[in-house]
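**Student:** just need the structure, nothing else, for what follows:
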Amino acid sequence: MTRFVVVGGGIVGLAVAHRLVTDRPGDSVTVLEKEAGWAAHQTGHNSGVIHAGVYYKPGSLKATLCRAGSASMVEFCAAHGLPYEVCGKLIVATDAAELPRLRALHERAEANGLPVRLIGAAEAAEHEPHVAAVAALHVASTGIVDYGAVCRKLAELLAAAGADLRTRAEVTGVADRPGGVVVTTTAGEVVADVLINCAGLHADRVARLAGVPTPVRIVPFRGEYYELTPQRRGLVRGLIYPVPDPQFPFLGVHLTKMIDGSVHAGPNAVLATAREGYSWGRFSPRDVWDELTYRGLWALGRRHFRYGLTEVARSLSKARFAASLARLVPELTPADIVRAGAGVRAQAILPDGGLVDDFLIVEADRQVHVLNAPSPAATSSLEIARHIVSRLPVDTAR
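**Tutor:** Okay, the predicted model is just below:
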């Protein structure tokens, strides 16, 4: 029997644990989560989109695992009675200058084997009557779901399969000893043959505790959301995204129908002052010190200084946020949106300031570390798990 310990109770960690108990029923699986419940951070604060895989480089892990993950997530929800909807989305060009980027995105989506169509303004209006578009890319396979509900179901299945699920168990040390990998937590020690680190916002720190050199550092970016007031939800039927500018690191604010019928707007992207910094008032001296002493962040800042200022201005001004949304749906005004919380993206940054634009999984002796798994990791989670578990040796017991 092989003893596995999975660090992190977000959707990637729970999916990995579920794949282990499914593929290796004779082995022991323990999940460690520092919070009191599951999906407490990135998973529980995201937009709930089942992404199709439009934006990612063909052949990359993101492209292949997102496309497969979109299908497997829908299958999982259908099999377990979880609410979901494959509603499709529009990526909208609001002026002629964006058309070359929209066509390039269409080519990339086709290269990834996705069911997409370039459509004109009239057909875009059939999908979204209130949208401002000179053209759009219709992505039929995009959907919506509650990833928190998915995590609760995964935890239920894990418990039924005999997995050891431990909350309030923050990892404070990792030591590779002759008897196994000893993981010290605030709730005691766990000895395993294989450690799988899916700690999200703290993944690089867990790797360093385990003695594994990390080629990146996690830097947190807060994404702030508004939502449309109930009486204005009818302005959006599904998902409306802008054409992304490849010069900038994030997608830009967009409009997303949620599975509960609300419509969220956002997120922007501002540097957070804590790895769990869901507001400007949350400040961690340790996290800020890590950011300020990392040359990769300074290099990124020099490269995207103006973009960063724009994002901060949009964070501080409801009017600016609403104006960004009005480029997509001109009828939207500041009176039509209200604050709706925030999420924090764990972004891996290279020492030269480059953003790691693919999933990054580092393997060491009897250890696996998922060091970069931002969006579309929730969509791809079941396939990330399949990918990781398929690469494990058949017999990993010491």
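
**Student:** could you use CA atoms for every contact and neighbour count after this?
**Tutor:** Noted.

**Student:** tell me which residues in the helix of greatest length in the chain are buried?
**Tutor:** In the chain, with assignment by DSSP state H, the single longest helix is helix 61-80. Neighbour-count burial for helix 61-80, with 16 or more other CA atoms under 10 Å as criterion, is recorded at 61-74, 77.

**Student:** any idea how far the helix or strand that comes right after it is from the chain center?
**Tutor:** The helix or strand immediately downstream of helix 61-80 is strand 84-85, counting by DSSP states H and E. Here the centre of strand 84-85 is set off from its chain's centre by 18 Å, with CA atoms, centre = their mean, to the nearest Å.

**Student:** so what does strand 84-85 touch, helix or strand wise?
**Tutor:** Using 3 or more CA pairs under 8 Å, 6 or more residues apart in numbering; DSSP states H and E as the contact criterion, the elements in contact with strand 84-85 are helix 61-80, strand 143-145.

**Student:** these: which one's closest to Phe359?
**Tutor:** helix 61-80 (6.2 Å; CA to CA).

**Student:** in terms of secondary structure, what does the longest helix of the chain contact?
**Tutor:** For helix 61-80, the packing partners by 3+ CA pairs under 8 Å, 6+ apart are strand 84-85, helix 377-390.

**Student:** list the buried residues in the last one.
**Tutor:** I take that to be helix 377-390. Buried-residue list, helix 377-390, by 16+ other CA under 10 Å: Ala377, Ala378, Thr379, Ser380, Ser381, Leu382, Glu383, Ile384, Ala385, Arg386, Ile388, Val389.

**Student:** here is the second sequence; please produce its structure so I can put it next to the first one:
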Amino acid sequence: MMEDVVSENDDKPTARPRRYDCDVLVVGGGIVGLSTAYALTRARPGVRVVVLEKEARPALHQTGRNSGVIHSGIYYRPGSLKARFAAQGAAEMVKFCAEHDIPHEVTGKLIVATERDELPRLHALAQRGRENGIPLRELGPAQITEREPHVTGQAAIHVATTGICDYPAVAAALARLACDAGAEVRYASRVTAIDRRDGVGVAVRTASGAVLRARALVNCAGLHSDSVARLAGDAPPARIVPFRGEYYELVPSSADLVRGLVYPVPDPAFPFLGVHLTRGIDGGVHIGPNAVPALAREGYDWRTAHPRELAATLAWPGSWRIARRHWRYGSGELHRSLSKAAFTTAVRRLLPEITEEDLRPAPAGVRAQAVLRDGTLVDDFLIDEAPHTVHVLNAPSPAATASLPIGREIAGRVLAGLATLAG
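**Tutor:** The predicted structure follows:
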């Protein structure tokens, strides 16, 4: 058990045995953290769970700033966690939304090759989808026009299981269900210090000065996950390099140009899906994202910069290796960020009728991209375990889609660790 002994000069809470405030502390109130709390309460009724979220409400960052797509799992390497969790998570997400009256729709989507040299990649993607058990159809130009009259392409894949939903509403439902089962979600609770004692547990201090003691900690801090891991005294193998996803939306008078979801053929060298067209649950059509480096972990525009965070990003060797390796791709993204005309040109590959006047800016998001020291972009979920802790260091798309099975996976690891300690 644990009791805090904190002096005015200490940066960390130190601890000696006394008692626990809870069994598991979850850092981060996004959809993955809340799904983990929900899964813990379902797997072991009576377990005491506290979620610490630094914002005033849940889902204000990656969960609430994505395109709202329920991904099918077609893109992901067979056998990867992403492939396994996406297909399972998509079906579960649709069922969860239906059970809890959350707006959603299974729309299907088109992945369109606009140039002949993209056809081999499109066919390879179809093969990967079949290996992952994804139902799909390959379409020709006439069939593309039947589904999306204003979209042009050489060929396409139709994926029937893709859909859309309201992920902030999903996160709110997970928080409510977890709290109904006895968990607690504390907002405005930014973690500033973590002290871990082998065989004892974890003590965490928040910015308000509150100290909580737990048997185990789960780090689901998203954009700040590597920083939380370092607070715990661990050396994560990757660092978060933030990429801002910039969006436009169609003005209402042009929204009927897109019926559903339309994606380009992705470049397999990057974990980004390219500029795509998404009719959301509200009926509006979002176009993007354009991916550029962010100047802060929460840098949602070029005006927002955090010198300390930017310095940490630039100090990580992997950041420079990405820049050297992919400067040509990155320069194109930057050009589209700074030029609406260039962005419009990219959109017109899929939607030739579009003009600059059809587009208006929409809220941006920031992706917490984990990058290894050698510059490798981590393309799968990265979960690292240490004494009394589980760190979710990379939870890229389709993390929202797959949040229910991911939450169970993380909860299982935490409970297994607690059982080992008890034994």
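
**Student:** still on that earlier bit, just send the buried residues of helix 377-390 of the first structure back as TSV, with distance to His264 of the first structure too.
**Tutor:** Listed next are the buried residues of helix 377-390 of the first structure as TSV, based on distance: CA to CA, whole Å:
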residue	distance to His264 of the first structure
Ala377	20
Ala378	18
Thr379	18
Ser380	22
Ser381	23
Leu382	25
Glu383	27
Ile384	27
Ala385	29
Arg386	31
Ile388	33
Val389	35
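
**Student:** which residue ranges of the stretch 51-200 of the second structure form helices?
**Tutor:** For the stretch 51-200 of the second structure, applying DSSP state H, counting those that start in this stretch gives helices covering 81-99, 119-131, 141-147, 167-180.

**Student:** minimum distance to Ala269 of the second structure: which of those has it?
**Tutor:** Among these, helix 119-131 sits nearest to Ala269 of the second structure (CA to CA), with 11.7 Å.

**Student:** can you report how many residues lie near Thr310 of the first structure?
**Tutor:** Neighbour count of Thr310 of the first structure, defined by other CA atoms under 10 Å: 14.

**Student:** name the element it belongs to?
**Tutor:** Counting by DSSP H and E, Thr310 of the first structure is part of helix 305-316.

**Student:** in the second structure, which residues correspond to that helix?
**Tutor:** Counting by TM-score structural alignment, helix 305-316 of the first structure lines up with residues 327-338 of the second structure.

**Student:** same deal with stretch 374-384 of the first structure?
**Tutor:** Counting by TM-score structural alignment, stretch 374-384 of the first structure sits on residues 396-406 of the second structure.

**Student:** likewise stretch 74-92 of the first structure?
**Tutor:** Stretch 74-92 of the first structure maps onto residues 94-112 of the second structure, going by TM-score structural alignment.

**Student:** need the contact partners of the matching stretch.
**Tutor:** 122, 144, 153-166, 169-170, 173, 260-265, 281, 350 (CA atoms under 8 Å, 6 or more residues apart in numbering).

**Student:** what's near enough to touch Lys82 of the second structure?
**Tutor:** By CA under 8 Å, 6+ apart, the neighbours of Lys82 of the second structure are Gly73, Tyr76, Asp380, Phe381, Pro398.

**Student:** and Val191 of the first structure, by the same measure?
**Tutor:** Arg3, Gly179, Gly180, Val181, Val182, Val183.

**Student:** give me the number of residues near the last one?
**Tutor:** By that I understand Val183 of the first structure. 23.

**Student:** trace it over to the second structure, please.
**Tutor:** Val183 of the first structure maps onto Val204 in the second structure, by TM-score structural alignment.

**Student:** verify the stated contact: that match with Arg190.
**Tutor:** No. Using CA atoms under 8 Å, Val204 of the second structure makes no contact with Arg190, being 10.0 Å away.
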